[in-house]
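> sequence-free structure coming up:
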């Protein structure tokens, strides 16, 4: 009999993410009423905001009707509209709880949240039972489904009505035993811009994990038509956007301006729409160039943006689009050093070739190495840090470009006094084309990401490691 008057309350089970919920049911002599799904109240009480897109009802005439065990590639919110069931859930996901079993009876006063990859099954205990469930993806013949036999000896589910006396389909009766089930892998992570400096660092961080995919522009162009159908996006948990147009001076030309807006705004906007529509966590890498550099202290995540040039304007616009995605991380960084051509390699090469450079000494910041950014991104994702903007740069004392150049000379066994400091205006005075304005202060405050449990590497020590020496 349905229990009336319970408060909305969650009870954890032994299967991670599988949570039983008591539902308030209001009854009188006419019958009863309940809010079977109420997003605001339920998410406030701790239910994941899983974004249901389809509601299904399975009506069962007879006692003993038995269905399952099915693990689909989506989350479910399961409840009973009329009647009563014995439910059995088996964790079929990769990991230490693979094969774990949880059973419970459900009537209209109970519901259960079933995460993707957990096998779902039930047996009716009353006639005319209506079993209802919301899911956060549409059924598709192309989706990957996983099944377990109802009579599996390892799961050893104690069905109230023995299966040889129950009503079940031949298809359900023929599903494989647990030993023959391929565990459900985690949802995918997609790294865009995989051929760039940060993309290569992310590949090194995640390695060849089978659920992580990498794509460069040739494989997935965000500005091309049809992005929303380019992948089965519901299979992805996270997209890390390490792709960007970064030619700051070229962006000041007519052609470069168009290319920068296309890559950093139009393409990012399309990606943001895909992420929002499919419940994807979008990680987007931003820049100190969204600030004008006029502040006398390190910039925080809450400081007003004021980009000086086209590149900074496009990054700021892209950030605003990403911020509309419910699950997003905007990782703001500066002075990035990784594999390939970069300032540090250039200075080391000049030192070895006997060239004495003139280097800007009125811009201040900290170097940020791509392996540190990759490590920080992974930390935010795996710890479930609150969504939003995070500054992520190297730590330690800020320095000018000239200071860093002198340190490179020193670490490579050369005389640092060979580096001459000049103003930005002097350095670019004879430039043949347009020059983008640079922020004079690029120092970002990393307190927020540190409070999230991530410790950025010291920029000076990272430079030593990068050059393979110690000062």
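Yep, that arrived. Quick caveat, the model's predicted, so the values are computed rather than measured. Numbering: from 1, shown residues only.

> From now on I want contacts and neighbour counts done on CA atoms only, so please keep to that.
OK.

> so which helix or strand takes in residue 321?
According to DSSP states H and E, residue 321 maps onto helix 310-322.

> could you say what helices and strands that helix packs with?
Counting contacts by 3 or more C-alpha pairs under 8 Å, 6 or more residues apart in numbering; DSSP states H and E, helix 310-322 packs against helix 254-261, helix 267-278, strand 281-287, strand 328-333.

> go again using 7 Å as the cut-off
Helix 310-322 is packed against helix 254-261, helix 267-278, with contacts defined by 3 or more C-alpha pairs under 7 Å, 6 or more residues apart in numbering; DSSP states H and E.

> tell me the angle that helix makes with strand 281-287.
Interaxial angle, helix 310-322 versus strand 281-287 (axes from the mean of the first three to the mean of the last three C-alpha atoms, to 10 degrees): 160 degrees.

> buried stuff in helix 310-322?
310-319, 321-322 (16 or more other C-alpha atoms under 10 Å).

> and if you look at stretch 400-414?
400-412, 414.

> Also stretch 95-105?
Quick answer for stretch 95-105 (16+ other C-alpha under 10 Å): 98-103.

> Pipe those residues into TSV and attach distance to residue 287 per row.
Listed next are the buried residues of stretch 95-105 as TSV, based on distance: C-alpha to C-alpha, whole Å:
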residue	distance to residue 287
98	42
99	45
100	45
101	47
102	47
103	50
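
> put this beside the first:
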């Protein structure tokens, strides 16, 4: 019997990501009515916004009709329009929950969300049962789909109607047992900009994973007319865009302006188009330069952008482009330090060579080590909090560039008084060529990312570790600020 008057509610199961949903059904003397899928309400109840593209109905006229166990490469939302079923699900994904089973009866007042890689089967308990399911990808006749034998004793599903008396297809009876089935790996992750500072940190962060692909501009040209066929995009669940044109001052030149807009906007727009078309989650790295630095507090994610220079303008434009992708994470960061040419290595080189630097003391922010940025990216991808913009830097008290320089001198065994504090105007007074305006306040509020369960590491201990590692490796690099 269908239960009327339930509240919409999603409940978890022993299979990660498999949800049972109680559906409100309204009945009277005429029959009943329900909203079988209502995106806004169901997202509020805890269902993922899985973007269904196809709706299928399976009509079964006999009690005991049994179908499955099939695990296609898409998510499903299964329910019944009439009748009642016994549903069975088994986790076939690579990981510790492989082989976990769950069963439940479903009538019109109950539905189940089945994540990709979880095998799905059902047996009808009433005649004239209409089983319906929404999916977020299209069936392909050439696709390879994983199935498991319904009668496998290792699964130990207690079918209400014994399978020898049930209606099964010959194909379903012949499926392999679980012991012979290869687990289903997660969708692949593609990292672009794989040879940059962040790209190298992501290589380290994902060293324990086999489903990550790394590419640079020689592997994938985002502006190529062949971009659609550059990869089997449907195989990817996430694209991390760690590539950017970051020459802040050069962006103020005619050539640099063109390169900055091409890479940071046109390339990102092409990537966003691919992500939208294939339901891919796009992770994009942004910058404190989208703000003018005039605020007297830390910048929040919803503060209006107001970039001062070309580089900041292109990063802000890229943020808006990425926001058109339904599944997106924009990570705004500042003062990035990693494996490559950067401010900390420059200060170490100057200190070692006996040069006493003049360093800007009226710009304030926090360092962000690429290890932290990579950790935040992996956290967002795996924890899957609400999509949108997240500020990501190290934690701790904000400081100026001169303050960072003094800390570096101390850590490298030099006298911090050798660092002379100057204003931005003084520092660039004698500079040759165009100079991009910098935000005076680059401090980003970290409350939103912290609320997802990510705890940003303090900058000072990471700085100490970084300096020690550079000293040990003898890798100081000279670069002007």
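Everything's here; your move. Nothing here was measured: the structure is a model prediction, and the numbers come from that model.

> Now the TM-score, please.
The TM-score (TM-score structural alignment, normalised by the length of the first structure) is 0.91; 471 aligned residues with a C-alpha RMSD of 2.7 Å.

> Okay, and which of the buried residues of stretch 400-414 of the first structure map to strands?
Counting by DSSP state E, the part of those found in strands is residue 400.

> Out of the buried residues of stretch 400-414 of the first structure, which comes closest to residue 251 of the first structure?
Nearest to residue 251 of the first structure among those is residue 401, at 21.8 Å by C-alpha to C-alpha.

> Can you give me the distance of the counterpart of the closest one in the second structure to residue 347 of the second structure?
Following TM-score structural alignment, the counterpart assigned to residue 401 of the first structure within the second structure is residue 401. To residue 347 of the second structure, residue 401 of the second structure is 10 Å away according to C-alpha to C-alpha, to the nearest Å.

> ok, back up a step: average separation of the helix holding residue 321 of the first structure from the aligned part of the second structure, please.
For helix 310-322 of the first structure, the mean deviation from the second structure after alignment is 0.9 Å (mean C-alpha distance after the TM-score superposition for the first structure).

> Touching that helix from outside, list them.
Outside helix 310-322 of the first structure, the residues that touch it by C-alpha atoms under 7 Å, 6 or more residues apart in numbering are 248, 251-252, 257, 260-261, 264-265, 268-269, 272, 286-287, 289-290, 307, 328, 330.

> so that helix versus helix 254-261, what angle?
20 degrees.

> Give the aligned equivalent of residue 453 of the second structure in the first structure.
Match for residue 453 of the second structure (TM-score structural alignment): residue 453.

> Excluding residues flanking it in the chain, which one is nearest the most centrally placed residue in the second structure?
Geometric centre of the second structure, nearest residue: residue 381, 3.3 Å, by C-alpha atoms, centre = their mean. Leaving aside its chain neighbours, residue 381 of the second structure sits nearest to residue 238 (7.8 Å; criterion: C-alpha to C-alpha, 6 or more residues apart in numbering).

> count of residues packed around that neighbour?
Burial of residue 238 of the second structure is recorded as 22 neighbouring residues (other C-alpha atoms under 10 Å).

> Confirm that it lies within a helix, as I assumed.
No: under DSSP: H, G, I helix; E, B strand; the rest coil, residue 238 of the second structure sits outside any helix and is assigned strand.

> Residue 283 of the second structure versus that one, what's the distance?
Relative to residue 283 of the second structure, and taking C-alpha to C-alpha, residue 238 of the second structure is found at 7 Å.

> now the helices for the stretch 101-250 of the first structure?
170-173, 197-206 (DSSP state H, counting those that start in this stretch).

> helices and strands around the longest one, which ones?
Spelled out, that is helix 197-206 of the first structure. The contact analysis (3+ C-alpha pairs under 7 Å, 6+ apart) places helix 197-206 of the first structure against helix 370-383.

> Name the residues of the helix it packs on that come out as buried.
370-381.

> Could you pull up the average distance between it and the second structure after superposition?
Looks like 2.3 Å for helix 370-383 of the first structure (mean C-alpha distance after the TM-score superposition for the first structure).
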